[in-house]
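Novice: predicted model and sequence follow; I will ask about them next.
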Amino acid sequence: MTAFVLVGEVFTGGWIWDDVADRLRGTGAEVYAATLPSGPGADLEAHVRHIVDLIDGVTGTPVVLAGHGYGIHPVLGAADRRPERTARIVHVDAGMPQDGDPALKLVPDEAVRERLLRQGDDAEPVAPPASPEDWTRWGSTEGVPAAALERLTRQAVPHPPRTLTAPLRLTGAYAKVPTSGVLCVANGTSIELVQALVGLGDPRLQALSDPRVSFFELPTGHWPMLSAPGELADALLGAAAGEGLRLTPPGAEPPTHLRPFLLDLPERPRERHGNTDLYIPDGATPERPAPAVVFVHGGPVPAGAAPTPRDWPAFTGYGRYAAGLGVVGVTLDHGLHDLDGYPDAADDVRAAVDAVRADPRVDADRIALWFFSAGGLLSADWLAAPPPWLRCVAATYPILAPLPNWTTGSRFRPATAVRAAGRLPLVVTRVGRERPEIAVTVEAFLTEAAACGSAVEVVDVPGAHHGFETIDHTDEARAAVADAARRVIGHLRA
């Protein structure tokens, strides 16, 4: 027999788990759905103590602690104090806070984050969304029935601010407890995405490939207890039984980003200038400067990763390919080391572009920017105010709007910025086997671009995956790279 302690997201109480709890009890499990203290003076310590008291009230039965969103913070705090009583920790569409992290760090509502950072301990309680539509500021509501969303709005209560601003204190004892993650794809996280991040070598994520860690995936938004209660109950039962998918540890096989480029290209010399590499085409001189394409990688790529993106086969391949076509290929390393790093990365890209334009072998009036994957969000600044020398913006398997659970803010939203792009030529390479959470951002961008009359050209690769240049060595994929390059260089030479 198993006892489940279920801890919900901000604004909610134990009632939000009703359907899940009924299904769990139907299997013979004990269920304790927490309603955390919600008075203005409540802090994170009060929430942790509340969960500890629930654990202490369970006798003779292993306890599975499940935290949804904010709820993972008091769950981890309680598991750290009662590791011997905790059979498993389950992150239900929740982050991975570490010792010293405030819950505010993972709050997706930008306005709430900024207000609490500004007001600190003097902040008023955080008001819940006033209408069903407003809940999207706290995560995807995909799949939630209208009646359930209305009930959520009606029964939500203000959330005490000090539970969000206080740092989570952990001794590390919780790390001995087996862990599971229930990922909600429509809210921006999938097992495939997590595996890709682990493959990049981020030391903060290496624990996720431990055999004691398992994953489940639900094709729904941030509120699975409302949108998919049966599937969530099954995942919780599976987690309690030690089931779920395990990740491939780093080094077990070559990560996809370090596999060979799909085109067999001759070696070309490159010049390294700080964080930027130049691939100069034959014949480019100060007297006959050549256009340039700046290739901007995605991420987040952990600080200290080796090799860095400009040495990945895909980007050395694109740099050599561009030079072979008669334009300067530019690759760079930028500061997108975590989701808070977009401003630093944007500064790095702008500095690299300025340096490239200052090179006498480069035609400063003919520059293209080509963004990849999560680097697509960095296109927003250039779409919002395109300079006259920017002849084209390209994006390959891009993320073109922040995923629902990302905290990147309002600045990096290409799907909004495209309204100001005017007739700037845009080339988007869309892969048919894209991760669902990313594909919706591309469609949102294309819909907005069509509505405002932007000059978008789409290169479709139906059989290709995200990162296809080192995964799909097919004629279709090779043709897509050649087609996209032809279009970009055509705009440079126009």
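Specialist: Sure, I can see it.
Novice: when you work out contacts or count neighbours from here on, use the C-alpha atoms and nothing else.
Specialist: Will do.
Novice: what about the helices in the stretch 1-150 of the chain?
Specialist: 18-25, 44-56, 72-81, 110-119, 146-155 (DSSP state H, counting those that start in this stretch).
Novice: which of those sits most buried?
Specialist: Of all the helices of the stretch 1-150 of the chain, helix 72-81 has the most neighbours on average by mean count of other CA atoms under 10 Å, namely a mean of 26.
Novice: can you tell me what sits against that one?
Specialist: 7, 44-45, 47-49, 51-52, 65-67, 85-86, 89, 91-92, 94-95, 97, 103, 168-175, 177 (CA atoms under 8 Å, 6 or more residues apart in numbering).
Novice: part of a helix, is Val157?
Specialist: No - using DSSP: H, G, I helix; E, B strand; the rest coil, the secondary structure at Val157 is coil, not a helix.
Novice: hold the first one in mind and look at this next one:
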Amino acid sequence: MTVFIMVAGAFTGAHVWRETAALLAAAGSEVHAVPLTGLDADRPAASASVDLETHVADVIAAIDAVDAGSGREIVLVGHDYGIHPVLGAADRRPLRVARVVCLECGMPQNGVPALAAVPDQEVRARLAERARHGECEGELAPPSRDEWQRWGSVAGLSDAALDRLTALAAPQPLGTLLQPLRLTGAVASVPTTGVLCTRNGVSIDLVQRLVDFGDPALAALTGPQVTFFELPTGHWPMLSCPTELADVLLRAAVGEGRRLRPVGAGAPPAHLRPFPLDVPELPRDRRGQVDLYVPDAAGPRPAVVLVHGGPVPAGARPTPRDWPTLVGHARLAAAEGMVGVTFDHRLHDVADYERAADDVTAAVELVRADPRVDADRIALWFFSGGGLLTSDWLAKPPAWLRCLAASYPVLAPLPNWGLTGSRFRPARAVAHAGDLPVVLLRAGRETPEVAATVEAFVTAAEDCGARLELVDVPNGHHGFETLDAPEETRPALLRAMRSVATHLTG
């Protein structure tokens, strides 16, 4: 028999597991939803000093209450914030725990507080400032009914479920978010399963792409004891699809799930596959943070500055400016008589858009200052998660920006990015684009979450009369240049590049 010990996320308590727990029990499992001190009504705080260690102790007590001689295997399930006390407890009872299930959360590391995983960046910044001043006591008020979206996608939640989530929400003790997680390393021996909810912006394929970037910190996710599942719902699957969640948990308990491919195993990762067009092998000219691919042509030439997507882990090697897709576009631009430019920016995390935007500005300034470049004829071309960086250029396009292009872009923050109040909102910014031509390459088989942001942008552009040209790749996936058959992508790439060239030289 499996014993599921389940720990809820921020502002919630044992009540959120009611339906899932009943389904697991009906399947023959023993289930304990852990009431957390200071969050659950039946476990009030004895003092104001509730912190992460308090909740670790709550979970340890639940583990110790299971008879060690019964032969029953314990599976710890942590949702959202709940993974922090789960890992803290598993680290101290590694021989008692058969598996840890990370439900809609990352894998926190030793010394990192739960605050680092708070998706609402305004809240994160405010609490970090309090922590710097030693103000670690008190509580964080729970979201109102309309604010839950700032903490994760509410996709799949009925009105009744959202009402229930709101009515039973409790203030989160600040110590639980600000106290660092302490791990000895013992938990590393415990098998782990990640359950990802795709409507919240994360999929197994996305995690595989992050691993493929080569960041050593993510290598552990490819271990034989690590499996993954995904559910097509938002951040609270125990309320939106308890039947499907119960099924996944039962399968996880017996070691099922998809495993990730280690770096270097099998075919090259998608971002390192060849560019689909034959382009001249033009050498790069590395000048500081930018690489220029300069055509053999007289006089200053227009330039196309290619802005890679992300987030890309800081440890990724090679870095984006050397990826075949970016280099291929730069050489294609040179073949069309323009200077192609690649560079690396610091979008390593969704919290990095501000500094990535500064990096784009700095790269453009460096390019415009090069004597081989016509400073008054510049195009910017954005890819994937770099699409949010179009906002500043759409909102106030300078006279020298003659065209803006984007390939399979993300054009609104995804639900788990915590950027609700940020300026990175291309669909709003496009109303101020004026006569700036926008060339948008749209993947017909884009992920639903990203496709929704693209369609919202297209609608906004059409409503304001923006100069939008759509270049469709009907059978293309996100990152189609190296994922899909060359015959599917070549016509679109050529058409888009030549359209950009026309805007730069016309």
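Specialist: Cool, the structure landed. Just so it is clear, the model here is predicted, and its values are computed rather than measured.
Novice: circling back: turn the helices of the stretch 1-150 of the first structure into JSON lines, columns for distance to Phe215 of the first structure.
Specialist: Listed next are those as JSON lines, based on distance: least, CA to CA, whole Å:
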{"stretch": "helix 18-25", "distance to Phe215 of the first structure": "18"}
{"stretch": "helix 44-56", "distance to Phe215 of the first structure": "24"}
{"stretch": "helix 72-81", "distance to Phe215 of the first structure": "16"}
{"stretch": "helix 110-119", "distance to Phe215 of the first structure": "28"}
{"stretch": "helix 146-155", "distance to Phe215 of the first structure": "26"}
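Novice: which one of those helices lies nearest to Ala345 of the first structure?
Specialist: helix 110-119 (19.3 Å; CA to CA).
Novice: and the gap between Glu110 of the first structure and Ser38 of the first structure?
Specialist: Distance from Glu110 of the first structure to Ser38 of the first structure, counting by CA to CA, to the nearest Å: 22 Å.
Novice: my bad, should have said Gly274 of the first structure
Specialist: Taken as CA to CA, the span from Gly274 of the first structure to Ser38 of the first structure is 52 Å.
Novice: same check on Ala450 of the first structure?
Specialist: From Ala450 of the first structure to Ser38 of the first structure the distance is 46 Å (CA to CA).
Novice: what about those two, which has more around it?
Specialist: Neighbour count, other CA atoms under 10 Å: between Ala450 of the first structure and Ser38, Ser38 has more, with 21 against 14.
Novice: need the contact list for that one.
Specialist: Ser38 of the first structure makes contact with 157-160, according to CA under 8 Å, 6+ apart.
Novice: now do the same for Pro85 of the second structure: its match in the first structure.
Specialist: Matched to the first structure by TM-score structural alignment, Pro85 of the second structure sits across from Pro74.
Novice: thinking again about what came up before, which of the contacts of Ser38 of the first structure sits closest to Ala484 of the first structure?
Specialist: Proximity of these to Ala484 of the first structure (CA to CA) peaks at His159, which lies at 48.8 Å.
Novice: the closest one pairs with which position in the second structure?
Specialist: Applying TM-score structural alignment, one finds that His159 of the first structure aligns to Gln172 in the second structure.
Novice: what do you get for Val356 of the first structure?
Specialist: That one, Val356 of the first structure, aligns with Val367 by TM-score structural alignment.
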